[in-house]
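Engineer: the following block contains a protein sequence and its predicted model.
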Amino acid sequence: MWKKVDSVTSDGLTSADEDDRPRRRRLRRRSRLDSLIDSSRRSDGYISDVSIPRAGYKLIEEEKSARGKVKGSVVWDFLRAFGICFAISLVALLILYQGVGVGASIWLSRWTDDPYLQNHSLVETELFLTKTYTYLAVYSALGFVQAVCALAFVGNISLRMVVASKRLHDALLENILRQPMKFFDTTPLGRVINRFSRDVDMIDSSMAKLVRMFCQQLFTVLSVIVVMTYTTPVFLAAAIPILFIYYLVQKFYVPCSRQLRRNESTTRSPIYSHFTETISGATSIRAYDVVERFALESQKRVDINNAFFYAFTSASRWIRIRLELLGNLIVLFAALFAVVSDKLTGSLVGLSVSYALQVTSTLNELVQNSTQLESNVVSVERIVEYSRLPQEPAWEVPSKEIDDDWPRRGDIVFHTYSTRYRPDLDLVLKNVSCHITDGEKIGIVGRTGAGKSSMSMALFRMIESAGGSIIIDGVNIADIGLHDLRSRLTIIPQDPVLFSGTLRFNIDPFGTHSDDEIWTTLEYAKLKSFVAELPGGLSYLCEEGGQNLSVGQRQLICMTRSLLRKTKVLMLDEATAAVDMETDSCFCVLLISQTQHNWTKESLILVLDAGRIAEFDTVPNLLENKDSVFYSMAKEANLLNYNPPHRHINEEETTA
């Protein structure tokens, strides 16, 4: 199979005027690629992903693909998205269309066999004209009805397929946006992009045509059988065995084709993932001089995907040859029975043979389209799979409504709280118990992996409790909805996050504050003059990720956005790491002026060690104890003799 794939890749096509050096370089790359593939081939012949270690725990598991027939629940979900009533009406339209078409053919044969109309000497008689006009009127009416049914069928199936695709896409998007963080930690972005791009596009561009062609061809085959049975009933003796052979061929071909399509879809996701990683890490790849390694890895993944696509195309060619043979047998028997039958008129013989001639192409296309339809339903299956993934807890809990001004004080209690990122991992916080009163400034410190970020994620319920509880102003945060919780807390992350849109949208995304409030906050953040000089001011368009702004400006905008909300619980994750000392000092003024907290209380330091609280005291008390963990960390960082500059804050600056 790999040799066949190599024959159709670009590396095998070399022009006559190429010199030896580029060709040898490509051959060396191909040799390294083949050795890389051979080393990753398992005993069962499947090509494994060599970039992921096989021993021990794996953060990212291999993408799983379903096996066997597409489940009925998937088809039912697709029909519900399409519309059950519309599906039934479309079947009725198709039955009417084919019924009228068969009726028109039979009516035409009767018109041809009418003995009165065959007598040309009666052309000038009134009865001859009456019969001719009657036959013509009925045949025209049947043709008109058939045209209306065809138009209604094609138009409705196209429109409803767009609706079905939109509903499936919306369900997929809604579920993905409601996934817990462990899903994004263990799922490569390429798998998600694959479903939003290739699988959704398959429903948009192909499913309408495949469903329409399958239904039309199925009813065309049924109408052919009805007509041929009407004209030559003995045809059933030959048709039944041939149709049974058709069934056996399709029974053998469909599972193979369906699984090849699944494998082709599954092996496409690593291509997207690797391409995304390569683009985002292009600078590091060039810096470490591993461009060729990444090119080889990309080529390997593309070749694996092409192998399944090539096999799928070959299987399609295999069945077409056999279907052509069986179709020709049907034409043979239809013509033979029409000739040997004595009671058939010329028009009925012509009707029988003309319909038999349709069988070869119709049955061939029916099997092809039914197979393609079932193969492409795999895209629906993959979308439904991600639409059914377990979501994070409820966004709102009606039975646990909280006051609009909660939390009033910002009193936080950790009661023997423990948590982990995923059920199969160790605890990152272990029996944490502490009480943070309103207005207290708590600095959480600890070495790498101590659990500092885990505490902020636990407050926002990005990770759920494995034991214990967190109480904010007397309310257990595990009992309320995620929206009620997260909308009442504020965090300023170390990495600034901006979206494509206006500056005002990034500062006040929900439009709940006036321009005066926004400009006042910008003035405290020392951004007023900068924003005023921008084209459009608050209407200035920020590029994706804020690429048209500096890192410090992005961070100040994020600070302005967060502090504009004036929440009682404010978390800072190294929020001033990207700004200078003067801006850091200005930020302290902004913090005091906008949060309106009681900042007279002394700051406390919470020291974490391996997910447990090691120390919890004021800075002077911790530094006096030379055996404390905080003292050892300060000593290692050469901060024991460091006196940071202080900026006097007068009463006017602290007034919001």
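Structural biologist: Cool, the structure landed. Numbers count the residues shown, from 1 in each chain.
Engineer: when you work out contacts or count neighbours from here on, use the C-alpha atoms and nothing else.
Structural biologist: Noted.
Engineer: go through this structure and flag its longest helix.
Structural biologist: Longest helix in the chain by number of residues (criterion: DSSP state H): helix 126-177.
Engineer: tell me what that one is packed against?
Structural biologist: With contacts defined as 3 or more CA pairs under 8 Å, 6 or more residues apart in numbering; DSSP states H and E, the packing partners of helix 126-177 are helix 72-82, helix 84-113, helix 115-118, helix 208-231, helix 346-387.
Engineer: in the next helix or strand after it, what counts as buried?
Structural biologist: The C-terminal neighbour of helix 126-177 among helices and strands, as given by DSSP states H and E, is helix 181-186. Residues of helix 181-186 classed as buried by neighbour count (16 or more other CA atoms under 10 Å): residue 183.
Engineer: what does stretch 105-123 give?
Structural biologist: Applying a neighbour-count criterion of 16+ other CA under 10 Å, one finds 105-109, 111-112, 117 buried in stretch 105-123.
Engineer: these into JSON lines, with extra columns for distance to residue 373?
Structural biologist: As requested, the buried residues of stretch 105-123 are arranged in JSON lines below (distance: CA to CA, whole Å):
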{"residue": "105", "distance to residue 373": "30"}
{"residue": "106", "distance to residue 373": "32"}
{"residue": "107", "distance to residue 373": "35"}
{"residue": "108", "distance to residue 373": "35"}
{"residue": "109", "distance to residue 373": "36"}
{"residue": "111", "distance to residue 373": "40"}
{"residue": "112", "distance to residue 373": "40"}
{"residue": "117", "distance to residue 373": "48"}
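Engineer: comparison target, given below:
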Amino acid sequence: QGTLKDIQCAEPELFEQWRALMNRQDKENTTELKRKSFRRPMYSTDTLATEDEDEDSTTSTDEDSLRAELRHRTTIPWSSFATYLRSAGLLLLPLLVLSQLTKHTLMVAIDFWLAHWTSRVIAAQIGSAERNCTSTKDCEFSHSSYLQVFCGLCALGIVLCLITSLAVEWTGLRVSRELHCSLLRTIVLAPMRLFETTPLGNILNRFSADTNTIDQHIPVTLECLSRSTLLCVSAVGVISYVTPLFLIALLPLAVACYFIQKYFRVASRDLQQLEDSTEMPLLSHYSQTIEGLTTIRAFRHEQRFKKKLLEHTDANNISSLFLMAANRWLEVRMEYIGAFVVLIAAVTSISNALCSQLSAGLVGLGLTYALMVSNYLNWIVRNLADMEVQLGCVKRVSGLIHTQPESYDGLMTPAQVPAGWPKYGEIQIKNLSVRYDSSLKPVLRHVSAHIRPGQKVGICGRTGSGKSSFSLALFRMLDTIEGQIAIDGIDIAKLPLQTLRSKFSIILQDPILFSGTIRFNLDPERKATDQMLWEALEIAQLMPVVKALPGGLDAMVTEGGENFSQGQRQLFCLARAFVRKSSILIMDEATASIDMATESILQKVVMTAFADRTVVTIAHRVHTILGSDVVIVMKHGAILEYDEPDVLLEQKDSVFSAFVRADK
């Protein structure tokens, strides 16, 4: 994949094989193109000056855009974090915060109790030496009360750790479930425009990779980040309590730490994204090689695929190596800051102890916390960088969730819709103009038509004439600008969307069958009897095929109906439409991808089994609508011709007759 020059550099053997197939005309065209490219254009001085000014203004604009991009990249995505916290709920979030604060407060209290215990033991030993105790009982120090308090605090700490862990996991589970359900609801209710403008791979990634990150990684990273932050704050608080002079030296260290983390987060986020982007081609190439191993060996291209695999592996390893180097870079600088913290804490603690009788236990406690500051700072910055990358998943999912859904509620309730509607299948279209999106031009312009009950209508036209848009408008999948569509006298814009779409049957160019039984594919709602199902299969001329299968109606259909031919799948869809007993059937180029024999069966079934129903056929082959009662010829979203096919064929200058002559 790539340009011809890329293939020549990367795959010389393959290029030589292609080169032998190039004809002389291609070489002459290439030579002529090169000659034209060597012609020197002539410019005036004013033109050159204008281009220089434009180049300067473009450079200035690019620099402003670069600064804005850098500011955006160094900003923590607080909106995504707020979305994540809101999804956790108002009751669970305070429990998580309270349990974290209580747990770390208790951990500091345990350390203070140990420092106090140590100071009392040292003081007791010094007092015993000064009193020259002769009896062991007189010199004995009672540890029981201190031990009981210490054990009680430790037991309470274990309980709080358990509560905190449960709160974190519960929060992650709740957020993941809430976002996934909202995402699924959005996709189900989303307009068709979303699927036309959004690649399918992006939607699948929201449900797979992004949801997995929200479910598995963000809770762990959030817990590590909060723990490291609270431990660092506790360490600074303890050191400041022991030696208040430490706060003076804390400010320059905090400024240095801020700039280091700001510099690291941008690089770390980009390197993580680079690692992810280089991993996908590696896995894709590996899976493609496994699937096409027979073909690769048959053409003896093992070395080419091996070379490509090594290139993808090297690219992924390089990005991983740079990411590890960036982490080591951060770790070294955090160690430097930690060393300064220990030095300042030691100097201020010793000075304070010499001047104000500070206990040895508190001095040791302050130095112990100072030794751990560098480790806490390192994990804070690394977890913060990881959290930024992971919150991007929340941002992408949230962006898709905020997609405006279709208007499912109509002015009429389902109870107000007449029973058995539509009974006759009369379609009245008045001055209809529709478009796919508010930012696009209309695809149907002032269309008016009257389709009588039971009439067979054929619609034809060139690509882009609005044929398929006609059927989409009946299902209310497009935005209506003006006009209306009335079916049996009821404006479809007033109907609930589910009620409207459940009353029609449609057969598309690509037949849709689901994994399950034949019974389920014919009657998903389980409203028809076996006799009705067999009758539908007999009408569609599929009864011998189904009877030959083990299980009959309970025979399994593989995914997409791959165990049936294209024509058989189309006939199954026709049988399903017959079972539904819909008074209106829409066939959107249903015969475009089947053979002539199956097309003949399909046309015969439509004319006999659906004789009393309204059928709208959008034709790919014009001869398929020659037997229709009325033919509509469309062009540029408007009705160009509307009459019986015999009448249009008699008019030699009509567009329909030209289509028929071209189709022969």
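Structural biologist: All right, it came through fine. This structure is a prediction, so every number in the text was calculated from the model and none was measured.
Engineer: in which helix or strand does residue 585 of structure 2 reside?
Structural biologist: Residue 585 of structure 2 belongs to strand 584-588, assigned by DSSP H and E.
Engineer: quick one: that strand aligns where in structure 1?
Structural biologist: Per the alignment by TM-score structural alignment, strand 584-588 of structure 2 matches residues 569-573 in structure 1.
Engineer: quick one: buried residues of that stretch?
Structural biologist: Those buried within stretch 569-573 of structure 1 under the rule 16+ other CA under 10 Å are 569-571.
Engineer: ok, stretch 484-496 of structure 2 next?
Structural biologist: 484-488, 490, 492-493, 495-496.
Engineer: coming back round to it: distance between the match of strand 584-588 of structure 2 and the chain's centre?
Structural biologist: Taking CA atoms, centre = their mean, to the nearest Å, the mean C-alpha location of stretch 569-573 of structure 1 is offset from the chain mean by 32 Å.
Engineer: quick revisit: output the buried residues of stretch 484-496 of structure 2 as CSV; include the columns secondary structure and distance to residue 602 of structure 2.
Structural biologist: Output for these, formatted as CSV (DSSP: H, G, I helix; E, B strand; the rest coil; distance: CA to CA, whole Å):
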residue, secondary structure, distance to residue 602 of structure 2
484, strand, 31
485, strand, 28
486, strand, 28
487, strand, 26
488, coil, 27
490, strand, 31
492, helix, 29
493, helix, 32
495, coil, 32
496, coil, 32
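Engineer: which one of the helices and strands packed on helix 126-177 of structure 1 is the most hemmed in?
Structural biologist: Greatest average neighbour count among these goes to helix 346-387 (a mean of 21), per mean count of other CA atoms under 10 Å.
Engineer: okay if I get the helices and strands packed on helix 126-177 of structure 1 as CSV plus distance to residue 256 of structure 1?
Structural biologist: Shown next, in CSV, are these (distance: least, CA to CA, whole Å):
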stretch, distance to residue 256 of structure 1
helix 72-82, 19
helix 84-113, 29
helix 115-118, 55
helix 208-231, 19
helix 346-387, 10
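Engineer: do you know which of those lies nearest residue 195 of structure 1?
Structural biologist: For these, distance to residue 195 of structure 1 was read as CA to CA. The smallest value, 6.3 Å, belongs to helix 346-387.
Engineer: where in structure 2 does the closest one fall?
Structural biologist: Using TM-score structural alignment, helix 346-387 of structure 1 pairs with 360-401 in structure 2.
Engineer: in structure 1, what sits opposite residue 207 of structure 2 in the alignment?
Structural biologist: Matched across to structure 1, residue 207 of structure 2 falls on residue 196, judged by TM-score structural alignment.
Engineer: that match reaches residue 169, doesn't it?
Structural biologist: Yes - the pair residue 196 of structure 1 and residue 169 qualifies as a contact (CA atoms under 8 Å) at a distance of 7.4 Å.
Engineer: more neighbours: which of those two?
Structural biologist: Set residue 196 of structure 1 next to residue 169 and count neighbours by other CA atoms under 10 Å: residue 169 wins out with 21 against 15.
Engineer: what lines up with the more buried one in structure 2?
Structural biologist: Checking TM-score structural alignment: residue 169 of structure 1 goes with residue 180.
Engineer: again with residue 96 of structure 1
Structural biologist: Checking TM-score structural alignment: residue 96 of structure 1 goes with residue 102.
Engineer: post-alignment, the strand holding residue 585 of structure 2 versus structure 1, mean distance?
Structural biologist: Aligned to structure 1 and superposed, strand 584-588 of structure 2 gives a mean residue distance of 1.3 Å (mean CA distance after the TM-score superposition for structure 1).
Engineer: quick check: next helix or strand after that strand?
Structural biologist: In N-to-C order, the element after strand 584-588 of structure 2 by DSSP H and E is helix 596-609.
Engineer: done for today, thanks.
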